[in-house]
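Undergrad: Below are the sequence and a predicted model for it; my questions follow.
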Amino acid sequence: LGVPTTRALAAVTTGEEVFRERALPGAVLTRVASSHIRVGTFQFFAARQDIDALRQLADHVIDRHYSIARESERPYLALLEAVIDAQASLVAAWKLIGFIHGVMNTDNSSISGETIDYGPCAFMDTYHPGTVFSSIDQQGRYAYANQAPIAHWNLAGLAQTLIPIIDADNKKSLELAQQTIDTFPSKFERAYNEGASKKLGLETSETDDVLLMTDLLDTMADQHADFTLVFRRLSGLDVEPGPEDDTVRELFDDPAAFDAWARRWRARLKRQGGDPSLRRERMASVNPAYIPRNHRVEEVIRAAEDHGDLAPFYQLHEVLRNPYHEQPEHIAFQTPPRPEEVVRATFCGT
């Protein structure tokens, strides 16, 4: 899907049981990442008031990940800015594919801007901004629409830890840190809006482009439309209405609701001009046909745990290797869950 993330290198079973929401088979997962340092790592040393260790940690992160910060008059402030940039881009990428991390505490917020520690994660089927899957998120703190504000909160925690080393004057440090952390919302919005324009096939910029995306999402929420399928099928539509429209219209409770929005979208595309086939190709490259739908993941887990059968896992893995390419032989993997297949909660072991 093109989103920065840690990768699983190996999983080794221990032969023991681990008790989470129920008894589960124990295993050790070996992960690969450019860094395993988190906001919580900085908070650990800050809580101990170990400024020397905090500075050493910050220097290591700069040298390993953000060497350009070393050229700044205030390298630790430049480090904060770089992490803000990375997190803004990351969370925007999550939202653009309907991903919900599920447990966004500071210890699960990577300094390198990679998705990390997302055990109870999930991808939305039916779109709703308040969607929550994680069984431990009873209050919806980490709901789909809350992910950017939570990332902002986490980064404020990072900024707080860096205050003792940003500037010799503590008051000046606080002012600089506050000014820098206040840039996150606009950076996130810019990254998200740029991605949203690509999902809609917009290659030029107009004032109402943000509203066009917002109104589509509001309509999808009202009409219980599938997030991934709407954007994927939208990628195949022409600038003029045609038979293919029905592939999108059928996703809405009231197809007329989509028709009203589609008229505005098509008018926007006409003002833009350009090669329609190239536009469709570009849309298909950012709107996945396949995601790890929760009911498919659950099928894989059940087959492996209950029957020792890894064949469903390997099949799903193969499909997901090319999420932006149509795979006619695997069309069933695009299908949303039937009512009895809907997964309503995910867990740390998911």
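TA: Thanks, I have the structure now.

Undergrad: rest of the way, CA atoms for contacts and neighbours
TA: Noted.

Undergrad: hmm, who's touching stretch 324-331?
TA: Outside stretch 324-331, the residues that touch it by C-alpha atoms under 8 Å, 6 or more residues apart in numbering are 1, 284-290, 319.

Undergrad: let me redo that: stretch 159-170
TA: Stretch 159-170 is contacted by residues 42-43, 46, 51, 55, 74-77, 80, 173-174, 177-178, 181 when judged by C-alpha under 8 Å, 6+ apart.

Undergrad: ok, now with 6 Å
TA: 46, 76-77, 173-174, 177 (C-alpha atoms under 6 Å, 6 or more residues apart in numbering).

Undergrad: ok, so of the contacts of stretch 324-331, who is nearest T247?
TA: Of all these, A289 has the smallest distance to T247: 13.5 Å, by C-alpha to C-alpha.

Undergrad: which SS state does the closest one fall under?
TA: With DSSP: H, G, I helix; E, B strand; the rest coil as the basis, A289 sits in coil.

Undergrad: Check the gap between it and F252 for me.
TA: Per C-alpha to C-alpha, to the nearest Å, A289 is found 18 Å from F252.

Undergrad: again with T30
TA: Counting by C-alpha to C-alpha, the gap from T30 to F252 is 42 Å.

Undergrad: more neighbours, those two?
TA: With neighbours defined as other C-alpha atoms under 10 Å, T30 and F252 compare such that F252 has more, 19 against 11.

Undergrad: for the more buried one, what are its contacts?
TA: Neighbouring residues of F252 by C-alpha under 6 Å, 6+ apart: 223, 225.

Undergrad: which SS class is it?
TA: The three-state assignment at F252 reads coil, by three-state DSSP.

Undergrad: second one coming, line it up with the first:
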Amino acid sequence: MMEVKYPAPGSVHFNFKNSYARLPDGFYARIAPTPVPAPRLIKLNVELAGRLGLDIAELASAEGIAILAGNRVADGSEPLAMAYAGHQFGYFVRQLGDGRANLLGEVIGRDGVRYDIQLKGAGRTPFSRNGDGRAALGPVLREYIVSEAMAALGVPTTRALAVVATGQPVYRETVLPGAILTRVAASHLRVGTFQYFLAQGDVEDIRRLADYAIARHYPEAADAPRRYRALLDGVIARQGKLVAQWMLLGFIHGVMNTDNTSISGETIDYGPCAFMEAYHPGTVFSSIDHQGRYAYSNQPHAMHWNLTRLAESLLPLLVEEEGSEESGLASAHEALEKFGIHFEAARDAGMRRKLGFVLEREEDTLLAEDLLKRMAENGADYTLTFRRLCDAAAGIEGNQGVRTLFADPAAFDAWETVWRQRLMRESVSAEERAAQMRQVSPAFIPRNHLVEAALRAGIERQDFQPFEELLDVLAHPYDDRPGMERYSLPARPEEQISKTFCGT
């Protein structure tokens, strides 16, 4: 491997405590970010920097910006590009890897958790596959907005620490301004990371990776009688709950490939993602998802498929644990069967909370499904329907706000009668019920037209005020914000966006 020459470190302190760089060379390529001509700080996440124990003034200094742009390597950083494979829309690619990302290292946050610090758009790597290794400003701003919105909504997610404009154009369909996102994650281990070593028939590195994942994310599995089965169980449980959270918020990931499925259970890679407005289970936004593989309602099936690929990758270890191939396969199947249980339990519990139910009744799932069916048939906005249902729970006068969302208000009226009968079996007061519902049904989501308007302002006019205002609203999604009502409303016909793009 060629020797990597790093720029001299300076005085910005990340206190890197790296562990992934201690794994064998086959797990990554050591490579420094490629410098850019004119870095300029667009956004620094002050709250997140504080959580990570980073000095905000240092990060915003000329030297800090140089590090966030990849022009300087911080003291203790061991920059590398991670190797992984992946199924992309069902087709396996033996080698993907970080083609435009650079893992600077890991820090221990104030919460005692280890986090990756990664630059996205940091230049070519051995995994770039003829790409330029760069990112355009628009997709970088989009990932910042949506990942931070997801964090505020309470969804496990990677987060955005900073956006730096590079002063260098990138060439896609048109010439676009370049930028680099500093992404923070519990780790960047993916299902595709395990697939990479399976494709090579390298059982020992699968074991090393599994042991690393256990130590970092599932320490309780270390002492389990079957540690690798416990790892698989842990990932399946987290992903089942994660997809349920997506569904409860009307979120569509858009590109649920195995290389975009995190072992830690975080949402990762915000490319052609979107939040539904008018509810329909078959909704697809991604311009590259021509068959609807990752449509809204297909997300649980897609995740189960991805986790099956993880089970395949761990199968050599499961066979060793169980003592035979037959028993190892049975163990994998047994683990995978639990995905639906985890998903349905989390989804049903979440939907009960959105409908104002504290007690669990057998008919609740059917009542929720009936509402969703009526919403789909009447073009009702997903987020607004559940938010306004909070007002209806507080008092019958709130019904009108929900009715206006249905093309045929009588469709809601028929459902509302049964819903109120069900509410009568609860002992919670109307005011308390409404308050609890507002804690799980947001007033604000990153609606596509608002995100695109903020991106256009930044790209075309270098005006980042709409970006900042949108971030401010999305930081408190469950709070009513007088004067900010326009951020809660769906797009007008001329504002509607039916396609989103990956940005690579």
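TA: Received, thanks. These figures come from a predicted structure and were not determined experimentally.

Undergrad: For the two chains, what TM-score is obtained?
TA: Overlay of the two chains. TM-score (TM-score structural alignment, normalised by the length of the first structure): 0.97; 349 aligned residues with a C-alpha RMSD of 1.3 Å.

Undergrad: For burial, what's the neighbour tally of the closest residue to L251 of the first structure other than its chain neighbours?
TA: Using C-alpha to C-alpha, 6 or more residues apart in numbering and skipping residues adjacent in sequence, the residue nearest L251 of the first structure is A225, 5.2 Å away. Applying other C-alpha under 10 Å, we find 24 residues neighbouring A225 of the first structure.

Undergrad: Please apply the same query to Q465 of the second structure.
TA: If you count neighbours by other C-alpha under 10 Å, Q465 of the second structure ends up with 12.

Undergrad: Show me what it aligns to in the first structure.
TA: Using TM-score structural alignment, the partner of Q465 of the second structure in the first structure is A311.

Undergrad: now N306 of the second structure
TA: Aligned against the first structure by TM-score structural alignment, N306 of the second structure finds its counterpart in N154.

Undergrad: Would you mind confirming that that match makes contact with N105?
TA: No. N154 of the first structure is beyond contact range of N105, at 7.2 Å (criterion: C-alpha atoms under 6 Å).

Undergrad: out of these two, which sits in the more crowded spot?
TA: Taking neighbours as other C-alpha under 10 Å, N154 of the first structure and N105 compare with N154 leading, 21 against 16.

Undergrad: my read is the more buried one is in a helix, agree?
TA: Yes. Using three-state DSSP, the assignment for N154 of the first structure is a helix.

Undergrad: and the closest residue in space to G395 of the second structure that isn't next to it in sequence, how many residues sit next to it?
TA: Nearest non-adjacent residue to G395 of the second structure, counting by C-alpha to C-alpha, 6+ apart: A430, 7.1 Å away. The local packing of A430 of the second structure (other C-alpha under 10 Å) involves 18 other residues.

Undergrad: And A430 of the second structure? What does it align with in the first structure?
TA: Superposed on the first structure with TM-score structural alignment, A430 of the second structure falls opposite P276.

Undergrad: Equivalent analysis for A345 of the second structure, please.
TA: So A345 of the second structure corresponds to R190, using TM-score structural alignment.

Undergrad: Now do the helices in the first structure.
TA: 39-47, 51-64, 75-96, 147-166, 170-181, 184-199, 209-223, 227-234, 245-249, 255-272, 276-284, 294-307, 311-320 (DSSP state H).

Undergrad: what's the matching range in the second structure for the first one?
TA: To tie it back to what came earlier, the one meant is helix 39-47 of the first structure. Mapped onto the second structure using TM-score structural alignment, helix 39-47 of the first structure covers residues 191-199.

Undergrad: Give me the mean deviation of that stretch from the first structure.
TA: Compared with the first structure after the fit, stretch 191-199 of the second structure shows a mean deviation of 0.4 Å (mean C-alpha distance after the TM-score superposition for the first structure).

Undergrad: Report the buried residues of that stretch.
TA: Neighbour counts using 16 or more other C-alpha atoms under 10 Å place 191-198 of stretch 191-199 of the second structure among the buried residues.

Undergrad: I150 of the first structure: neighbouring residues, count only.
TA: 18.

Undergrad: Report the mean deviation for the top strand by length along the second structure after fitting onto the first structure.
TA: Counting residues, the longest strand found in the second structure (DSSP state E) is strand 159-171. Once superposed with the first structure, the aligned residues differ from strand 159-171 of the second structure by a mean of 2.2 Å; criterion: mean C-alpha distance after the TM-score superposition for the first structure.

Undergrad: buried set for that strand?
TA: With burial defined by 16+ other C-alpha under 10 Å, the residues of strand 159-171 of the second structure counted as buried are 159-166, 169-170.

Undergrad: Stretch 45-54 of the first structure too?
TA: Across stretch 45-54 of the first structure, burial judged by 16+ other C-alpha under 10 Å covers 45-46, 51, 54.

Undergrad: Same question for stretch 316-331 of the second structure.
TA: 316-319, 321-322, 328-329, 331.

Undergrad: What's the end-to-end length of it?
TA: Length of stretch 316-331 of the second structure, first residue to last, C-alpha to C-alpha: 12 Å.

Undergrad: Pull the distance from that stretch to the chain's centre.
TA: Here the centre of stretch 316-331 of the second structure is set off from its chain's centre by 32 Å, with C-alpha atoms, centre = their mean, to the nearest Å.

Undergrad: Distance check, the aligned partner of N294 of the first structure in the second structure against I497 of the second structure.
TA: When the second structure is aligned by TM-score structural alignment, N294 of the first structure is paired with N448. Per C-alpha to C-alpha, N448 of the second structure is found 6 Å from I497 of the second structure.

Undergrad: corresponding residue for A330 of the second structure in the first structure?
TA: Using TM-score structural alignment, A330 of the second structure pairs with E175 in the first structure.

Undergrad: out of N448 and I497 of the second structure, which sits in the busier spot?
TA: A side-by-side neighbour count of N448 of the second structure and I497, using other C-alpha under 10 Å, places N448 first with 23 against 15.

Undergrad: so who does the match of N306 of the second structure touch?
TA: Neighbouring residues of N154 of the first structure by C-alpha under 6 Å, 6+ apart: T106.

Undergrad: quick one: it and L202 of the first structure, what's the gap?
TA: Counting by C-alpha to C-alpha, the separation of N154 of the first structure from L202 of the first structure is 32 Å.

Undergrad: now T228 of the first structure
TA: Counting by C-alpha to C-alpha, the separation of T228 of the first structure from L202 of the first structure is 18 Å.

Undergrad: Looking at these two, which is more packed in?
TA: With neighbours defined as other C-alpha under 10 Å, T228 of the first structure and L202 compare such that T228 has more, 25 against 21.

Undergrad: Which position in the second structure pairs with that one?
TA: Applying TM-score structural alignment, one finds that T228 of the first structure aligns to T383 in the second structure.
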